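Asks: pasted the sequence and its predicted model underneath.
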Amino acid sequence: MKATSIVEFVRDTYKTDEFIPLHAPTFNGNEKAYVMETIESTFVSSVGKFVDDFERRVEAYTGAPKAVATVNGTAALHAALYMADVQRGDLVITQALTFVATCNALYHMGAEPIFVDASPVSLGLCPKAVDTFLSEYAEVTETGCVHKQTGRRIKAVVPMHTFGHPVELDELVAVCLKWNITLVEDAAESLGSFYKGKHTGTFGEFGAVSFNGNKIITTGGGGMVLCKTQELGLRTKYVTTTAKVPHIYEFFHDEPGFNYRMPNLNAALGCAQMEVIERYLQQKRQIATGYSDLFSGSDFKFVTEPAYAKSNYWLNAVVCPDKESRDEVLAETNGLGVMTRPVWQLMHRLPMFEHSICGDLSYSEFLEAHLINLPSTPTEI
C-alpha cells in the first residue's frame, strides 16, 4: 500500500485539493440560528433554555436516566470520578493507550493510574488483562479492593472507548463486580456508539462524553456526565453547579463544588448538532467502508467495529505492517497535505506518569508502533 493511494482516496472522498484535517467540525443545520437566539436573549452563560434542552436530547439519544452538561470532557470525567468516590491516594485501573485527559483527571484528584493492556478486540481496556492483574496483585477486603503491595484502595476501572469502538463491556462489568470496583466509562470519543444495542457510557455508574471541536458533534468546548440513576444525576448537577442551595436571592453553598457548568451559548450549538447526528454517523460509516475496501487485500489492516458493537467510527485507523511503513505513510501523507497521525504515546512513557504501576502492555506497545489515524470528518462539509 502506497501513501499516494491513501492520499488519492482521501482527496476523492472530500473533493478538494486543499489541506485535509483529521477531523473538523461540521455546521450545516440550525447552529447559527440557535446561537444567535442565545445572544439576543443575553443568556449566554450557564443559565438558559438550551442547557436543559441539550441535556434532555442527550438523555433521549443515549438512554441515560440523567445527563449533566459540563464545560468540557475532562471536567465531565473529573466530576464522574468524584461522584464515584475516587479519593486522594486511590488507585484507578485504566489503559495506557488513551488520550492524556483520562489520566489528567486522575492526577488532579490526587489518585494514580494503574496501566493495563489494550484488547485486540476493541483497542480499549482488555477485561482479561484487568482480571489477570487483579488476580496477581490485588485482594478484596472489608474496605474494598486493595493493591497488596502498597495497601492502597483500587477504587475504579476506567475504560476508554478508543476511536469510538466500544470495549468489551459485559466482561468488564463482570470483572468490576467480582473485585468490588466501580466502573466509570470514558466515553469521550463514543457518542453514537452502541454495545449490543445499548449506548456506551450507560453501563458504569457514570460515563463521560466530550463535545470538543474534533468530536462527532461539538459544542466548541463541552462535555456531559451520563449518570446511572436520576438520583446520581441530580447530585452530579448540584455538585457541578457550585453546590449552591436554591434561593431567590441569597448565595449559600453547603459544600465544596465545581464550577463546571456548560454555557448556554455552547449548549445552543449542541442542540443543533444533535439534530443531525444520525446523518453524520451515516456519512462516517460510508467513509469507513471506503477505507476498508481501500486496504482490503493489502498488508495494512483497517480497524473495524467489534462484532458486538455498532461504532461511530469517530477516528478511522489502520494498523501498518511495521513501524517503518507507518513512519513512511505519516511523512508522505502529511507532506502531501492530508493529515494523518500516530496513536498517542503510551501514558506510562510521559514524565508525570512514568512511575505508575503497570501490567503487561505488549499489545498497547504494538499499536503504538503500528497504528495510524486517518481523516474522518463527515463528508457534509
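Replies: That came through fine.

Asks: going forward, measure contacts and count neighbours with C-alpha atoms only.
Replies: Noted.

Asks: what about the helices in the stretch 1-150 of the chain?
Replies: Secondary structure of the stretch 1-150 of the chain (DSSP state H, counting those that start in this stretch): helices located at 3-14, 31-41, 49-62, 73-83, 100-107, 127-137.

Asks: what ranges do the helices span in the stretch 151-300 of the chain?
Replies: Taking DSSP H, counting those that start in this stretch to define them, one finds helices in the stretch 151-300 of the chain at 169-179, 230-240, 264-274, 277-295.

Asks: among these, which is the most enclosed?
Replies: Ranked by mean neighbour count, these are led by helix 264-274 with a mean of 26 (mean count of other CA atoms under 10 Å).

Asks: now do that helix against helix 49-62, angle only.
Replies: Counting by axes from the mean of the first three to the mean of the last three CA atoms, to 10 degrees, helix 264-274 lies at 30 degrees to helix 49-62.

Asks: put this next to the previous one:
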Amino acid sequence: MLYLDAAATAPVRREVLEAMWPYLTQEFGNASSHHEMGRRALAGLETARETVAGALNCRPAEVVFTSGGTEADNLAVKGIALGRRDRDPARTHVVTSAIEHSAVLDSARDLARWDGFEVTELEVSPEGLVDPAALERAVRADTAVVSVMHANNETGAVQPIAELAAVARARKVPFHTDAVQAAGSLELDVQALDVAALSLAGHKIGAPKGTGALYLRRGTPLRPLLSGGGQERGRRSGTSDVAGAVGLATALRLASAERGERAAHLAGLRDRLIAGILTVVPTAVLSGPDPRERPASRLPGTASFCFPGVNGETVLVDLEARGLLVSSGSACAAGDAEPSHVLTAMGYPAEVATTAVRFTLSSGITPEQVDGIVAATRDVVQRLGAPRG
C-alpha cells in the first residue's frame, strides 16, 4: 500500500518515540509536584517549551502546550475574542475566512451563537486565497480577533499571512493563524509572519496524535477555556503531558532542520503528479493555486483535483483496491456526504465539489511511484465513465 494521505496524519518518527520514552517510563512524575520526580518532569517540559520557541522564534513563555490543533484553534479564537471583550465590552466582532478548518469556523460560530459576537467570513478567490484588501474592508473598530489559516488542509493553498497580519496589526487587532498543515513545509518564524497567535498539531509532523501547541504573543488578552490547576501559566489548565510536549518539540525541531530540502523534493513530486494527471485525465480540475504559475502559493506536497462526472468516494475505493491510499478532502470530515465547504466557497458547484480527491505526498515516494499514481488514476477515472475531454 502506498500512503498518499500525509495531510491527515504522519507516522510517528523513531527519534520522537525515543525522546518521549523516558517520560513514559522512569521520568513519570507530575510536572506540578514539588519533589525530585516532579522537578525532573518539569525540566523536561520546559526544555520542550524552549525547543518549540526556538523553532518559532519566540519566547518560551509564549508557548502553550495543548492536546492538538483543534484545542489550540479554540483557545486562540474563543480565548482571544473573549479576553478582548473582557477588557473592552465593545469588542464583539470576529473576522475569519470561509475556507477555515472547522476548528476555527465552528469556534467563531459558537461565539456568535452563545456569546453575542458577530462573525464575518471572508470570501476567497477561485484559487482559495484571501485578498488582504478584503480583510482591510472587513476589520472594524469593534473587531476582537482575526483568524486566517496559513495553508489549507484540502487544497494546499498558502495564504499571504504576513500581508494579512500587517492589515490586522495596523488596526491593533490580534491576528491568529492555523499553521497545522504548514508546519512540515513552511517557515514558521512568528516574528516574520507578525502574528499574535499560531496553532500547531504534532501528528502532522511525526509526533503522536493528541499533541499540539499555541504560540501566544506576550500581552495578548486571553480568557482560558479550561478551569483547573492553572497550568501553562494559567492559560490552559490540566496535568501537563510531558511526554507529548517532548514529542512535539522533537518533531518540530526535526521538521525545521529538514524543511528546505524536504520542501524542494516534495514540490518536484507534486508538480510531476499534477502535470501527469492533467495530461492523462483532460477533464480533471486542479483545485487551488496552480504551482506552475505560482509555486509559493501551494504546499509542496499537496495535489487536489475534482473529477467531474465521477464520484470522489468511488475513486478513493478503486484507488485503494490498487494499493493507493488517498483522501476526498479533510480527514476531520470523514463520512460527511456534504460537499466540501472549502470548494463551494471557492465557487465549485456542489456536484463538482463531491468529486474531490486529495493526494498528499511524503518524502519517501519516488518519481516512478508518482508515474504509477498517475496511470492508476487515469485507469480508475476512465473505468468509472468520466467524460473525456
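Replies: Happy to help now that I have it. Only a predicted model underlies this, so the values are computations on that prediction, with no experimental measurement involved.

Asks: about what we covered before: need the helices of the stretch 151-300 of structure 1 in CSV with distance to residue 340 of structure 1, can you?
Replies: Shown next, in CSV, are those (distance: least, CA to CA, whole Å):
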stretch, distance to residue 340 of structure 1
helix 169-179, 29
helix 230-240, 36
helix 264-274, 25
helix 277-295, 13
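
Asks: quick one: which of those is nearest residue 29 of structure 1?
Replies: Between residue 29 of structure 1 and these, the tightest spacing by CA to CA is seen for helix 264-274, at 6.2 Å.

Asks: residue range for the closest one in structure 2?
Replies: Using TM-score structural alignment, helix 264-274 of structure 1 corresponds to residues 242-252 of structure 2.

Asks: how much does that stretch stray from structure 1?
Replies: Stretch 242-252 of structure 2, aligned to structure 1 and superposed, deviates on average by 2.0 Å (mean CA distance after the TM-score superposition for structure 1).

Asks: coming back round to it: just the helices of the stretch 1-150 of structure 1: most buried one?
Replies: Highest mean neighbour count of those: helix 73-83, a mean of 26 (counted as mean count of other CA under 10 Å).

Asks: same for that helix, what does it pack against?
Replies: Using 3 or more CA pairs under 8 Å, 6 or more residues apart in numbering; DSSP states H and E as the contact test, the elements touching helix 73-83 of structure 1 are helix 100-107, strand 182-186, strand 206-210, strand 223-227, helix 230-240.

Asks: residue in structure 2 matching residue 294 of structure 1?
Replies: Aligned partner of residue 294 of structure 1 by TM-score structural alignment: residue 273.

Asks: mind listing what that match touches?
Replies: Taking CA atoms under 8 Å, 6 or more residues apart in numbering, we find residue 273 of structure 2 in contact with 303, 370, 371, 373, 374.

Asks: neighbour-wise, which of those leads?
Replies: Greatest neighbour count in those, by other CA atoms under 10 Å, goes to residue 303: 29 neighbours.

Asks: now for that one: which residues touch it?
Replies: Residue 303 of structure 2 touches 155, 156, 270, 273, 274, 286, 358, 359, 360, counting by CA under 8 Å, 6+ apart.

Asks: which of those residues still touch in structure 1?
Replies: When the contacts of residue 303 of structure 2 are mapped onto structure 1 and checked using both residues aligned by TM-score structural alignment, their matches' CA atoms under 8 Å, the preserved contacts are 358, 359.

Asks: quick one: which of the contacts of residue 303 of structure 2 is nearest residue 349 of structure 2?
Replies: Nearest to residue 349 of structure 2 out of the contacts of residue 303 of structure 2 is residue 286 (CA to CA; 14.4 Å).

Asks: show the contacting residues for the closest one.
Replies: With CA under 8 Å, 6+ apart, residue 286 of structure 2 has these contacts: 274, 278, 303, 304, 305, 306.

Asks: can you classify the third one by secondary structure?
Replies: Looking back up the chat, that one is residue 303 of structure 2. When classified by DSSP: H, G, I helix; E, B strand; the rest coil, residue 303 of structure 2 comes out as strand.

Asks: that one -> structure 1?
Replies: Using TM-score structural alignment, residue 303 of structure 2 lines up with residue 317 in structure 1.

Asks: find the nearest non-adjacent residue to its match, please.
Replies: Closest residue to residue 317 of structure 1 apart from its sequence neighbours, by CA to CA, 6 or more residues apart in numbering: residue 373 at 4.4 Å.

Asks: now swap in residue 231 of structure 2 and tell me
Replies: Residue 231 of structure 2's closest residue in space is residue 237 (CA to CA, 6+ apart), at 4.6 Å.

Asks: how deep is that neighbour tucked in, by neighbour count?
Replies: When neighbours are counted by other CA under 10 Å, residue 237 of structure 2 comes out with 17.
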